[in-house]
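have a look; sequence and predicted model below, questions after that.
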Amino acid sequence: MKLSELTAGTMFMPPEWDREFNHIHADSRDIKPGDLFIARKGHSSHGKAFISAAIEAGAAAVFSENAEMFRCEAGSVPVFPVSELEKQLPGWLKKRYPGYESLTLYGVTGTNGKSSVTQFIAQLAAASGKRCGVIGTLGNGFFPDFEETKNTTPDICVVYRLLDQFAQSGADSAALEVSSHGLHQGRVAGLIFDVAVLTNITQDHLDYHGDMANYFAAKAALFDKDKARSAVINIDDEYGARLISMPTLCDHYLTLSSKKNISADVVFHKVVATADGMKAELQTPWGTEDVYVPLLGEFNVANLAAAVTALAVTGEDFGNLLIKAETLQPVAGRMALYTKPGACKAVIDFAHTPDAIGVAIKSLAPLSKTLSLVFGCGGDRDRTKRAPMASAASLADNVWLTDDNPRTESAEQIFNDVSDSPDASDFTYMHDRAAAITAAIEATPEDGVLLITGKGHENYQDIMGVKHNYSDEAVLLSLGYQRAGGGYAS
């Protein structure tokens, strides 16, 4: 594609500077020879600081937001000044990457459950003979082969390029985790989702949004009439209940609930834990059926209900989806079970908010007389979340507080913030995460369960800007544990 084709109708392209280009990138580290670099204002810096790096990497041209004048760099690379670049960028991306138009788009937002719901949508679609791409925390691609990602919701240039690649690979649909950061920073601007899903909203990311009102507003934007054709909304959540009364809400939506709101459009109840999963009854506009999911926790029934509803809204057969639900595989780092003869069971989960930790503990508590917990609080993040996390953690019988990506913050300061909570008086404090897990295993009886939260699938420990190789799973494997075949605790 030529620059003049890309910008037709939006900006004049001098013929002498018109040229072919390959991909569009807003991150200079992604530039390959022949690409177009977008230098725009970011959250903490401006892309103009990286123009030289992009050109050195082979950029064919640069569009620079609010640059003073046209100029050439490195002899022949044009740098075009562009006003209102953020408004024009989605239109350019649609021209360069038109594949998104052929895809059914599912957007899932919420504090917890985004990864599980998107993965369930993709698995159920695949089991029904469809091909569904995934963009999210665990990576981008087709289940179960994902490429590592920098963000839950990537930069807008990456999002459109991935959707185009999915379409070219034969995908019928794509399920996207849409984070509050991604919504606030316009990373899905210009897309219209066929179904938007709200799982829940609890305290998180207030270091970025400032307060819960702003956090909710960022999430709620996904459900506006101009961004979603339909929606699935959990009204057990107080913010979900607020969302359905907003005047900007898309015209078609279904409410989702447990028995708390029996008048909801979709109700999952009569939830029973079995030896190898969960059973429940699902009441929907498509009928009432029993459903079985080979995964642990009532929250996974809620996640499944959201995924099934989203797919049914777009025409997938409800009964067939429930049959396929029996084949669902565990999501990486979400309630993953590990066992070792003569030792307690261990479960790794990504839970890193007060609500998620509390839900995980309550899900495992009926399975064991003794429940131990290893958890941490991330550095350079919302400090007001730490005391509530301590309160949630105190639901466990024994608790070890350890490091969980302290980043550039003092790990000792994080410990001090947690210890200020009266609920943390009986905690054991150990900075060495592997040592804390080992100590917790030794202190938990054979018939007990150790829950390890916070990192989930992550394979690093972020300390002072350096990501050191580390994974909770690797620690368990080194201690003689093995991943349970079905991934659930029984």
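Done, it's in. Numbers count the residues shown, from 1 in each chain.

okay, CA-based contacts and neighbour counts for the rest of this
Noted.

for the stretch 151-300 of the chain, just list every one of the helices.
Per DSSP state H, counting those that start in this stretch, the stretch 151-300 of the chain carries helices over the ranges 156-168, 180-184, 206-209, 212-220, 238-243, 298-313.

list the helices and strands the second one packs on?
In terms of contact count using 3 or more CA pairs under 8 Å, 6 or more residues apart in numbering; DSSP states H and E, helix 180-184 is assigned the packing partners helix 212-220.

could you find the closest non-adjacent residue to Thr7?
Trp92 (6.8 Å; CA to CA, 6 or more residues apart in numbering).

and the comparison structure, right after this:
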Amino acid sequence: MLLQSTLTSLRKLPLTCFEADSRKVLPGSIFVCSQGLNHDSHHFVDEAVARGAIGLIATRPVDTRLPCFVMPGHAMSISLISHYYQNPQRQLFNIGVTGTNGKTTVAYSLHKILNQTSPSAYTGTLGCEFDGHQGELINTTPDAITLLNLMKRMVDKGVTHHVMEVSSHALDQDRVSCMDYDITIFTNLGEDHIDYHGSRDDYLQAKLRLADRLKPDGFAIINLDDPMAMAIMDRCQQKSRILTYSTQNPEASLYADPVSASCQGAEFQLHYQGSAYKVSTPLPFQFNVENSLAILAPLLATGQEPEQAINYLKYLSPVPGRCEVISLGNGATAIVDYAHNHDALSGLIRHVRQHTNGHVLTVIGVTGDRLMDAEVIGRCCSQLSDHSFFTTDNPMGLEPDTILASMCRQAISNKITIEANRERAIALALSRFSQQKHSNDVLLVCGKGPETWQYTSIDKLQSEPYAGDKAVIETYARAGGLLL
């Protein structure tokens, strides 16, 4: 009764969208208040009103002249917004991708392929993209209210498929509580965000919650090479169909063997339903063979012919900031990649080692919310690279010197250079190429991917502009006569 009467009242207002952050309220917005353990947005009602809010949804009475709809809890507020929008998430074919590494490559590539035949949307680390719209997101997985706003726009634009990255934070904080997925993809479950989750097991348990959001007739796509594969399968098999993929286990639904990978791409033979197919992809290195299988699996699960799905993979464009290769004039190579945790960094450097006999240089920073990881990342990069350049990467309120000191604590001191200014760190690394003229050298610039900002404070709405790793490489390589 409360829901229906509130919906009737809401529909009488000329509202444009719902907003959970008072700083983002625009004229016509309904400001949605909530109270958590450390934050109570009811205190920011005056700011929302000043910015043009025309009404409030709250979980307790608020002294205001605006219409205020009091819900018994924030979950009920989310349900109210979903019903107001006529449940846009149920009008989309939703694919959720989670994993410690690879989820952006898989989700964004899958979106690009689907969009060739069906209007598709993507939400994730690279922002939100659909029907010509491209917008940045504060988090990899937006809060439920932002998601509902976006999905309403998607439906209005005729979008039918929605591919989204689902982070461990989002699963732990119930940001996707309004979602039921037609397909879930688990790329791998390593170790990440321990600062937030407290332990590896808590992190893994958060990731596994994606299985609970899968529709009963949906597909769970699981990397059989991941040590957590059996736990994921146990969580999924009671309610869904399962497709597995592997580069090691021939019992997988999709099995790749043999595999040939390099800095420029990969080729492999796909074994699927008793037949073998030759596959080529511009995605470089062995780990992207796993990602390629994760991209193919949902296409095959939804009835795509293998030959057609494989053909799409052949012409994939590089995902921004994910193993983006820049060939330099002296034969060296620069690679921009988002790798920022121990698993991704060690895997990337080891794969590069397999494909070059030159020097491997790494530019790397650690974000302010990952200070606990700084020592192991510093040690890893200094051990596996010929030389590493430690720099900044979204300090988020911490002094860069504090982060850099932690990175150096276990690092090999004669194999590192410290330069807090990221642009200068990249320039220093490139100068080694121009001086030494090693034609097989590889420079890895890691951590930020395509980001063109630095979060110096903990408030992600207040960022400082940054040219971006790829642009900085091209600028200094051109100045040094290294750009082809």
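Sure thing, it's come through. All of these numbers come straight from a predicted model, not from anything done at the bench.

just to revisit the earlier point, can I get the helices of the stretch 151-300 of the first structure in a markdown table with mean neighbour count?
Formatted as a markdown table, the helices of the stretch 151-300 of the first structure follow (neighbours: other CA atoms under 10 Å):
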| stretch | mean neighbour count |
| --- | --- |
| helix 156-168 | 22 |
| helix 180-184 | 21 |
| helix 206-209 | 15 |
| helix 212-220 | 18 |
| helix 238-243 | 17 |
| helix 298-313 | 24 |
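
okay if I get those as a markdown table plus distance to His252 of the first structure?
Shown next, in a markdown table, are these (distance: least, CA to CA, whole Å):
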| stretch | distance to His252 of the first structure |
| --- | --- |
| helix 156-168 | 24 |
| helix 180-184 | 21 |
| helix 206-209 | 28 |
| helix 212-220 | 15 |
| helix 238-243 | 13 |
| helix 298-313 | 10 |
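
Pro33 of the first structure is nearest to which of those helices?
In terms of CA to CA, the element of the helices of the stretch 151-300 of the first structure nearest to Pro33 of the first structure is helix 156-168, at 16.7 Å.

next, the contact list for the closest residue to Lys259 of the first structure other than its chain neighbours, please.
Excluding its sequence neighbours, the residue lying closest to Lys259 of the first structure (CA to CA, 6+ apart) is His269, at 5.5 Å. Residues in contact with His269 of the first structure (CA atoms under 8 Å, 6 or more residues apart in numbering) are 258-259, 280-282.

just give me the match in the second structure for His269 of the first structure.
Taking TM-score structural alignment, His269 of the first structure has Asp257 as its aligned residue in the second structure.

neighbours of the residue nearest to Thr7 of the first structure, just the number please.
19 (other CA atoms under 10 Å).

quick one: the alignment partner in the second structure of it and Val319 of the second structure, what's the gap?
Trp92 of the first structure maps onto Ile81 in the second structure, with residues paired by TM-score structural alignment. Between Ile81 of the second structure and Val319 of the second structure the computed distance is 33 Å (CA to CA, to the nearest Å).

quick check: closest non-adjacent residue to the counterpart of Gly47 of the first structure in the second structure.
Aligning on TM-score structural alignment places Gly47 of the first structure opposite Ser41 in the second structure. In this structure, Ser41 of the second structure finds its nearest non-sequential neighbour in Cys33, 5.2 Å apart by CA to CA, 6+ apart.

what about the one you found, how many neighbours?
26.

His387 of the second structure too?
Using other CA under 10 Å, the number of residues around His387 of the second structure comes to 22.

translate it into the numbering of the first structure.
Checking with TM-score structural alignment, His387 of the second structure has Asn398 as its match.

mind listing the strands for the stretch 201-350 of the first structure?
230-234, 252-257, 266-274, 277-284, 287-293, 336-339, 345-349 (DSSP state E, counting those that start in this stretch).

read off where the second one ends up in the second structure.
The reference is to strand 252-257 of the first structure. Under the alignment (TM-score structural alignment), strand 252-257 of the first structure falls on residues 241-246 in the second structure.

average offset between the matching stretch and the first structure?
Superposing on the first structure and averaging over aligned pairs (mean CA distance after the TM-score superposition for the first structure), stretch 241-246 of the second structure comes out at 1.5 Å.

and that stretch, how far from the chain's centre?
22 Å (CA atoms, centre = their mean, to the nearest Å).

just to be sure, Ser125 of the first structure is in a helix?
Not Ser; residue 125 of the first structure is Ala. Yes: counting by DSSP: H, G, I helix; E, B strand; the rest coil, Ala125 of the first structure is found in a helix.

pretty sure it sits against Phe142.
No: at 10.9 Å, Ala125 of the first structure does not count as touching Phe142 under the criterion of CA atoms under 8 Å.

common neighbours of those two, please.
With CA under 8 Å, 6+ apart, Ala125 of the first structure and Phe142 have common neighbours 131-132.

how about the helices in the stretch 1-150 of the second structure?
For the stretch 1-150 of the second structure, applying DSSP H, counting those that start in this stretch gives helices covering 2-10, 45-50, 74-84, 103-114, 144-156.

in TSV: those, plus distance to Ala229 of the second structure.
Converted to TSV, the helices of the stretch 1-150 of the second structure look like this (distance: least, CA to CA, whole Å):
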stretch	distance to Ala229 of the second structure
helix 2-10	41
helix 45-50	46
helix 74-84	31
helix 103-114	16
helix 144-156	28
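
compare these and give me the one nearest Cys236 of the second structure.
helix 103-114 (18.8 Å).

can you give me the end-to-end span of stretch 16-35 of the first structure?
Span of stretch 16-35 of the first structure from end to end, CA to CA: 18 Å.

and that stretch, how far out from the chain's middle?
28 Å.

which ones are touching the aligned partner of Asn341 of the second structure in the first structure?
Matched by TM-score structural alignment, Asn341 of the second structure corresponds to Thr353 in the first structure. Contacts for Thr353 of the first structure (CA under 8 Å, 6+ apart) come out as 202-204, 385, 389.

Ala310 of the first structure: which of those is nearest?
Looking across those and measuring by CA to CA, the closest to Ala310 of the first structure is Thr202, at 21.9 Å.
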